[in-house]
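Colleague: following is a predicted model, sequence given first.
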Amino acid sequence: MHLQDAGNFRELGLGSDEAPSIVEARGKIPEAERSQIGRYLATGTVFAVSSGTLSDWFTGEKNIAPHHSQTDGVWHWRADLPYYVLRYGVALPDAFLQRMRDLNWKCPVLSQRELLAFVERF
């Protein structure tokens, strides 16, 4: 199974020139859904950790999130994605949003076995 990326905005250095723009994605998530999405993203299983912290691309504010990646077993994203959804309402892929809705906004917790299988696929 191919893992799907969310929040790989080209300005953050995560994708090619064809990747979505964080500037264009801003304000696309309605206020009413932001907290549910942010909570889902924030509770994803951590699978990769780097040293340091991430900064806000728009303002330069430092230490908005640790520098690690999270997953729900199907999608993966950087730890700053909940921040960008909550603060700026950045768009996410429709299929990812539908998965969150289907799971009633509760991010699956991966077992150690599932996490190891995930890391091997990544």
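Modeller: Thanks, I have the structure now.
Colleague: for the rest of this, base every contact and every neighbour count on C-alpha atoms.
Modeller: Fine.
Colleague: in three-state terms, label the most centrally placed residue in the chain for me.
Modeller: Nearest to the geometric centre of the chain sits Trp77, at 3.4 Å (Cα atoms, centre = their mean). Here Trp77 is strand, with the state taken from DSSP: H, G, I helix; E, B strand; the rest coil.
Colleague: structure B:
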Amino acid sequence: MKIADFFQELWPQSFGSPAGSLKDFLAASPYQDDQKIAEYLLAGHDIYSVMGSSEDVLGSGKTILGGDSIYTDGEWLWRGDLWFYVRTHHVKLPEEFLAQIRESNYAVPAENEPQLIEIAKYVQKNL
């Protein structure tokens, strides 16, 4: 399973070795299509839902509703607050993930229930 926002501040070690600190993946400027990317992230299939909010780990003082939830498009996983980090802090995403988002014309693939069940089992095992 690929994790789009695999930063040490956001995921438990049980998922493997993170790409590094979120602070190391900040861009000076936003993606030109950051709004569409954020919409894609918000439209993902909900795999693990958490009520409540998470604090911005980069210190803005803002909280993100459902930030600890986990979403997928069937290939990638990401947290519910990733859209916030992309829009607010210009977090860089993996190029392979960005290419997939853009190639799909910013539309999350339709649900594949057996696949989503397997992804949910993977997430539950590692939380």
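Modeller: Okay, I see it. Since the model is a prediction, treat every value here as computed from it, not as a measurement.
Colleague: about what we covered before: what separation do you get for the residue nearest to the centre of the first structure and Ser69 of the first structure?
Modeller: 6 Å (Cα to Cα, to the nearest Å).
Colleague: list the residues that contact the residue nearest to the centre of the first structure.
Modeller: Asp5, Ala6, Gly7, Asn8, Ser69, Gln70, Thr71 (Cα atoms under 8 Å, 6 or more residues apart in numbering).
Colleague: and the fourth one, what pairs with it in the second structure?
Modeller: Using TM-score structural alignment, the partner of Asn8 of the first structure in the second structure is Phe6.
Colleague: can you give me the strands for the first structure?
Modeller: With DSSP state E applied, the first structure shows strands at 4-5, 45-54, 65-71, 75-78, listed in chain order.
Colleague: average gap between the last one and the second structure?
Modeller: On superposition with the second structure, the mean distance recorded for strand 75-78 of the first structure (mean Cα distance after the TM-score superposition for the first structure) is 0.4 Å.
Colleague: by residue count, tell me the biggest helix in the first structure.
Modeller: In the first structure, with assignment by DSSP state H, the single longest helix is helix 31-42.
Colleague: check the mean deviation of that one from the second structure.
Modeller: With mean Cα distance after the TM-score superposition for the first structure, helix 31-42 of the first structure averages 1.2 Å from its match.
Colleague: what are the buried residues along that helix?
Modeller: By 16 or more other Cα atoms under 10 Å, the buried positions in helix 31-42 of the first structure come out as Arg34, Ser35, Gln36, Ile37, Gly38, Tyr40, Leu41, Ala42.
Colleague: hang on, the earlier thing: wait, the match of Asn8 of the first structure touches Gln13, no?
Modeller: No: using Cα atoms under 8 Å, Phe6 of the second structure makes no contact with Gln13, being 10.0 Å away.
Colleague: out of those two, which sits in the more crowded spot?
Modeller: Phe6 (23 against 11; other Cα atoms under 10 Å).
Colleague: how many neighbours does the residue nearest to that one when sequence neighbours are not counted have?
Modeller: Distances taken as Cα to Cα, 6 or more residues apart in numbering place Pro18 nearest to Phe6 of the second structure, at 5.1 Å, with adjacent residues excluded. Pro18 of the second structure: 17 surrounding residues under other Cα under 10 Å.
Colleague: contacting residues for Pro18 of the second structure?
Modeller: Phe6, Phe7, Gln8, Trp11.
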